[in-house]
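Enquirer: need a 3D model of the following:
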Amino acid sequence: MTALMKRIFIASGKYKGRIAVAFVFSFLKGILKNAPIGLAFFVLSAFYHGTETPEMSLRIGITLVVILLIQMLFHNISDRLQSAAGFLLFADKRMELGAHLRKMPMGYFTEGNIGKISSVLSTDMVFIEENGMSVLADMMSYIFSQGILLAFVFYFDIWLGLAGLAVLFLILLVARGLKKEALEDSVIRQEQLENLTEAVLDFTEGIGIIKTYNLLGEKSQALADSFRETCRTSLEFEENHTPWQRGLNLVYGFGVVVVTALSVFLYFQGKLDVPYLVGIMLFVFDLFGPLKALYGQSARLTVMDSCMDRIEAVFAEQELLDIGREDIPEHSDAPEVQFEHVSFAYGEKDVLRDITFDLEKNRMLALVGPSGGGKSTIASLLARFWDVKSGRILVRGKDVRNVPLSQLMDHISMVFQRVYLFQDTIYNNISMGRPGASREEVMEAARKARCYDFIMALPEGFDTVVGEGGASLSGGEQQRISIARCILKDAPIVILDEATASVDADNESYIQQAISELCKGKTLLVIAHRLNTIRHADKILVIAGGEIEEEGTHEDLMEKGGIYRKFVTARENSRGWSRVTDRPFIPLL
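Expert: Below is the predicted model of the structure:
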């Protein structure tokens, strides 16, 4: 338990001072809590020896009232200091976690860790925040009180003190087994809560697909099974904990019997006076009370220990290093983007092998090929969502690993098919592209993105709050707002995963116009899905199996008659790459 206190104290950072002061007041509260026992012994001794007086009784009564009031004051101060520190500490911890997650490679979020992050935020941190500091205050009070009571017993008689100390060690021995059992079960309990969180997220995020394919019963059953497993795990935690707690209660009772019997024996042996015997009888049933109360908190303490393990594990995850100090030059003779013998792997699985290409300024490079070939990975590596396994990626001649991440992202805008809008006003969703932009600049970006008119038709215009993820808007409207965000950002490099691939025909024309505005005077890296996009690229890379199979212009590749031509022919026949049109998708410069 002291180890847990030390962990929380170390984690408390700048709030250590508050907690240390709170410990002092807990210590003083522990002394005052046991002061009435000393006063009672003093009164009994006075009665026994016939030295009591009305004045003495009045003074003792006043002293008891003062002690009670001071004890209440110290309790209030201790709770205020520690409880406030707990909420302040974990407010800071959440911000630290947000900053930590911001620096994590994207692979961390795609490896099943969303449930873990949600569980740490909504379960582990909340549990310690609400229980941790109050439990710490109680622990300190119990430990101090137990020490004071044991000192009283030694004052009465050394043999009684030694007997109390022996019982204390027996309690600690049983409590050690309780702690080990409870800690193992608390790990299982918290992991199951994480599984439940993940199951709930999976169900709610996939509810549309679940209903579409009539899987409601099956998926609901899976969620219900997760709830039942959580219930079973929690009950098992309590069932495994109960025998140890029962054993501790028996040891407490045994300790009381031993001290009482020894006191009576010492009295008949003439080694203990009546006032001392009565004094012991006054508090013998409370002698091990603080320790009993302390280990009554063992379930919460072990869960807190497990929560601390899980929180620390997330913070221990390796961040993407951001130690670059080189600046991307405003002008450079080097290509805008260069991949030099780039290889990359997700864990042990190779995804890209020896990728090399140049992309000149104000030119367009299209990536085509089968799903899973590595196209999106190339785009993600350029944005440094991950670091390469080997090779280099350069922007204007600078290795992206040697450039501050914030500066790199200032040079890149990204538009993907799947759009995410925050639960905030439309204005704020657009302005995050460039937070310092004026309101007129935000509105101009909306006009260029062809979303100004439908925004102004909303009840609150630009101050309309959209649902989380943009749920209150259509897919095409969400897409145009995300493009407005990129237009406002005005980054020189645009990564484009064709935004019209999954929108209706009415929105497609508007989105094409919006993207045309976005791409004017920009360097484009396009993950291409449609033939009319590919035809106008300056260079096309055919990515398959993590390698560049072919490269060249549309005409060059069609003449070669290789994989690209077969791919295009198959797509044209199935009308999968394009609702074939002669209208250019992106007008170039």
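
Enquirer: all contacts plus neighbour counts: C-alpha atoms, from now on.
Expert: Fine.

Enquirer: and the helix or strand containing Thr533, what does it pack onto?
Expert: If you go by DSSP states H and E, Thr533 is part of helix 531-534. The contact analysis (3 or more Cα pairs under 8 Å, 6 or more residues apart in numbering; DSSP states H and E) places helix 531-534 against no helix or strand.

Enquirer: after it comes which helix or strand?
Expert: strand 539-544.

Enquirer: contacting residues around the residue nearest to the spatial centre of the chain?
Expert: For the chain, the residue nearest the mean C-alpha position is Ile117 (4.0 Å; Cα atoms, centre = their mean). Ile117 sits next to Val314 when contact means Cα atoms under 8 Å, 6 or more residues apart in numbering.

Enquirer: in terms of helices and strands, where is it?
Expert: helix 114-119.

Enquirer: in that helix, what's buried?
Expert: Across helix 114-119, burial judged by 16 or more other Cα atoms under 10 Å covers Ile114, Gly115, Lys116, Ile117, Ser119.

Enquirer: show me where this protein has its strands.
Expert: For the chain, applying DSSP state E gives strands covering 337-346, 349-359, 364-368, 390-395, 398-399, 412-415, 493-497, 523-527, 539-544, 547-552.

Enquirer: can you put these in a markdown table and add distance to Val65 and mean neighbour count?
Expert: Listed next are those as a markdown table, based on distance: least, Cα to Cα, whole Å; neighbours: other Cα atoms under 10 Å:
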| stretch | distance to Val65 | mean neighbour count |
| --- | --- | --- |
| strand 337-346 | 69 | 19 |
| strand 349-359 | 73 | 17 |
| strand 364-368 | 82 | 24 |
| strand 390-395 | 75 | 20 |
| strand 398-399 | 73 | 18 |
| strand 412-415 | 70 | 21 |
| strand 493-497 | 74 | 22 |
| strand 523-527 | 79 | 24 |
| strand 539-544 | 83 | 22 |
| strand 547-552 | 83 | 17 |
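
Enquirer: still on that earlier bit, for Arg418, see how far away the residue nearest to the centre of the chain is.
Expert: 22 Å (Cα to Cα, to the nearest Å).

Enquirer: returning to that earlier point: for Gln221, which of the strands of the chain is the nearest?
Expert: strand 337-346 (32.6 Å; Cα to Cα).

Enquirer: contact partners for the residue lying closest to Ile426 once chain neighbours are set aside?
Expert: Distance criterion Cα to Cα, 6 or more residues apart in numbering; nearest residue to Ile426, sequence neighbours excluded, is Phe462 at 5.2 Å. Residues in contact with Phe462 (Cα under 8 Å, 6+ apart) are Thr425, Ile426, Tyr427, Ile455, Met456.

Enquirer: and this one, so I can compare the two:
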Amino acid sequence: MNRKPMNVMFNLIKLVGPLVPVMSIAVITGVIGFLCAIFIPVLGAYVISGLSYSFTTFVYLILAMGLLRGVFHYIEQLCNHYIAFKILALIRDKVFMKLRELSPAKLEGRKKGELISLITGDIELLEIFYAHTISPVLIASLTVIIMVVFISHYNIILGLLSLIAYVFVGVVLTFVSGKRNGTLGDDLREEASYMNSFFLESLRGIREVLQFNYGQKRLDKLSELTDNVNNMKKKVALNTGFNSGLNGVSILLSSTIFFGVSVYLYKNGQVSLEGVIVPTVAMFSSFGPVIALSRLGVSLSSTIASGKRVLDLLDEEPITEDIYDKESVQFEGVKLDDVSFSYDDEMILDSIELEIEKGKIFGISGKSGSGKSTLLKLLMRFWDVNDGKIAISDRDIRDINTSDLRNIEGYMTQNTYLFNDTILNNVKIAKLDASNDEVIESCKKASIHDFIMTLPKGYETNVGELGESLSGGQMQRISLARAFLHSGDIILLDEPTSNIDSLNEASILKSIYENRGSTVVLVSHRISTMKICDHIFKLESGRMS
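Expert: Model prediction:
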């Protein structure tokens, strides 16, 4: 989606709405805090210019302003970061809800490292916008107005000069630094995202890397990616240093010009000695708020790019919308009526006709890529059909509540994902309120119970990240146990015995056959697996026979 930077900022600012009172406190305390800091040297300028008040009073005023500066700055930062972290928590919640809404159709094929960078890096970078951009801009604007009015009451020319200097440092230099930085911040993020994906992929494939002596090549590539990221970071650091130096030179030059003009006005009798010293000191000491703005130039482009990616994700439309508030349906069978489906321009299923009767076991066989797994995903409504209709109990599944559909259907995929948790909790995700006895019964049906009981901690054994402590067959049987525990009206099994030996296959098939309370759709390459099916269909070139 092509978003302009101002549009991105406007949409990000809208999220502050409920926190405007806190933002107001941050701005007010920020302005007062800066004024306290500015007027410490201004008080000294008054003394130098001949203003008579006691030394004790002068010391008390300096101490009071120093103390108030610290207190108000603390309150300002507290409010800003409260706003930032509150909104970031809200954005994270929105992002996770959106990812759930988009999955699995919109997330298949996306780089996991890219998603991780968005969830972590991009959202974290927005902290700069909420804590160090919005209120600093308002604080700088109000402080500049106050200081221009203060200086102008000595001489309007000096007031205009100070305004030009503030605008040049706070606006022009911010724009210049942003232009100089260009897309470097965005490019750095993209390169870091690719490096993260590559590193994550290397970790997951570490056994294959070691087995085929592929380590040195992966290491060389990782070193190359690391060097690219480091070089980009050096460029960002150089730009930051250049911008900081440019700020310093600009402030020194503008203050020198300001002093020269004030001296000229003094010689011409247009201002007093106080009108030279106090405004000069006031302007020189009041660049703090606008310097904070000029420093945003380097990071702001990256922040806007991150905001754009987050907003683009939040605005992305799911392939299938969740359905709510429809009348519940009782499962009486499934019918596919002239169903066709394609991924982009590639036809996967063409004019499929199939009736799945309640309580029967249906087998679907076919070559890899023939559309067997896609057919199960369509039954789950992960995608919607392009043509035709899938109906449960004569009702189009597009008119069935998504939660009801998930309860009716149990689904075991080819690729089992296990969380870094106990075996018990990994099985229970299929039914969170299941008792331990129910979990054990499901594991017995999946022929995994005996193995679990050989483990020192039994069902409380942690499977490790991605189930790394288990074999492929053991992971598959845990996935099958989930399907049994879910106990839907129809169970969709995608290659349930592909990684399982013949003895365990026979036991699992016996459990499936005896579980006649549920309708079963069984996808498999194995002829032996198909023997328990009441009906067997073959998919070939997208057509059913």
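
Enquirer: tell me the contacts of Val463 of structure 2?
Expert: Counted by Cα under 8 Å, 6+ apart, Val463 of structure 2 has contacts Leu418, Phe419, Asn420, Asp421, Thr422, Ile423, Ser469, Leu470.

Enquirer: could you redo these as TSV and give each row neighbour count?
Expert: TSV is the format used below for the contacts of Val463 of structure 2 (neighbours: other Cα atoms under 10 Å):
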residue	neighbour count
Leu418	22
Phe419	17
Asn420	15
Asp421	16
Thr422	19
Ile423	23
Ser469	13
Leu470	13
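
Enquirer: inside helices: which ones of those residues?
Expert: Ile423 (DSSP state H).

Enquirer: save the contacts of Val463 of structure 2 as JSON lines, and put in distance to Gly205 of structure 2 too.
Expert: Formatted as JSON lines, the contacts of Val463 of structure 2 follow (distance: Cα to Cα, whole Å):
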{"residue": "Leu418", "distance to Gly205 of structure 2": "17"}
{"residue": "Phe419", "distance to Gly205 of structure 2": "18"}
{"residue": "Asn420", "distance to Gly205 of structure 2": "18"}
{"residue": "Asp421", "distance to Gly205 of structure 2": "21"}
{"residue": "Thr422", "distance to Gly205 of structure 2": "23"}
{"residue": "Ile423", "distance to Gly205 of structure 2": "23"}
{"residue": "Ser469", "distance to Gly205 of structure 2": "15"}
{"residue": "Leu470", "distance to Gly205 of structure 2": "16"}
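
Enquirer: with respect to Ala105 of structure 2, which of the contacts of Val463 of structure 2 is nearest?
Expert: Leu418 (20.1 Å).

Enquirer: re earlier: and the residue nearest to Ile426 of structure 1, what pairs with it in structure 2?
Expert: In structure 2, the residue matched to Phe462 of structure 1 (TM-score structural alignment) is Tyr459.

Enquirer: and Pro435 of structure 1, by the same measure?
Expert: So Pro435 of structure 1 corresponds to Leu432, using TM-score structural alignment.

Enquirer: against Leu485 of structure 2, how distant is its match?
Expert: Taken as Cα to Cα, the span from Leu432 of structure 2 to Leu485 of structure 2 is 10 Å.

Enquirer: more neighbours: the two, which one.
Expert: Using other Cα atoms under 10 Å, the more surrounded residue of Leu432 of structure 2 and Leu485 is Leu485, with 24 against 12.

Enquirer: the more buried one matches what in structure 1?
Expert: Taking TM-score structural alignment, Leu485 of structure 2 has Leu488 as its aligned residue in structure 1.

Enquirer: go on, Phe419 of structure 2?
Expert: So, by TM-score structural alignment, Phe419 of structure 2 is matched to Phe422.

Enquirer: contact partners for its match?
Expert: Phe422 of structure 1 neighbours (Cα under 8 Å, 6+ apart): Asn429, Val466, Gly467, Glu468, Gly469, Gly470.

Enquirer: tell me which of these persist in structure 2.
Expert: Contacts conserved in structure 2 for these, using both residues aligned by TM-score structural alignment, their matches' Cα atoms under 8 Å: Asn429, Val466, Gly467, Glu468, Gly469, Gly470.

Enquirer: narrow these to those that are buried.
Expert: The neighbour-count criterion (16+ other Cα under 10 Å) marks Asn429, Val466, Gly470 among the kept ones among the contacts of Phe422 of structure 1 as buried.

Enquirer: just those residues now: which is nearest Leu216 of structure 1?
Expert: Gly470 (24.2 Å).

Enquirer: distance of the closest one from Glu444 of structure 1?
Expert: Following Cα to Cα, the distance that separates Gly470 of structure 1 from Glu444 of structure 1 is 21 Å.

Enquirer: Val337 of structure 1 now?
Expert: Val337 of structure 1 is 29 Å from Glu444 of structure 1, by Cα to Cα.

Enquirer: with Phe268 of structure 1 instead?
Expert: Taken as Cα to Cα, the span from Phe268 of structure 1 to Glu444 of structure 1 is 98 Å.

Enquirer: what does Leu149 of structure 1 give?
Expert: According to Cα to Cα, Leu149 of structure 1 and Glu444 of structure 1 sit 75 Å apart.

Enquirer: elements contacting the longest helix belonging to structure 2?
Expert: Using DSSP H, we find that the single longest helix of structure 2 is helix 215-267. In terms of contacts (3+ Cα pairs under 8 Å, 6+ apart), helix 215-267 of structure 2 is packed against helix 156-167, helix 173-181, helix 184-204, helix 273-284, helix 296-315.

Enquirer: got a list of contacts for the third one?
Expert: The set of residues external to helix 184-204 of structure 2 that reach it, using Cα under 8 Å, 6+ apart, is 111-114, 117, 209, 218, 222, 225-226, 228-229, 232-233, 236, 298-299, 301-302, 305-306.

Enquirer: if we go to 6 Å?
Expert: Gly113, Glu114, Ser117, Leu225, Ser302 (Cα atoms under 6 Å, 6 or more residues apart in numbering).

Enquirer: please apply the same query to the fourth one.
Expert: The contact list for helix 273-284 of structure 2 (Cα under 6 Å, 6+ apart) reads Val42, Ala45, Ser49, Ile151, Tyr154, Ser255, Phe259, Ser262.

Enquirer: that helix vs helix 215-267, what angle?
Expert: Helix 273-284 of structure 2 and helix 215-267 are oriented at 170 degrees to each other (axes from the mean of the first three to the mean of the last three Cα atoms, to 10 degrees).
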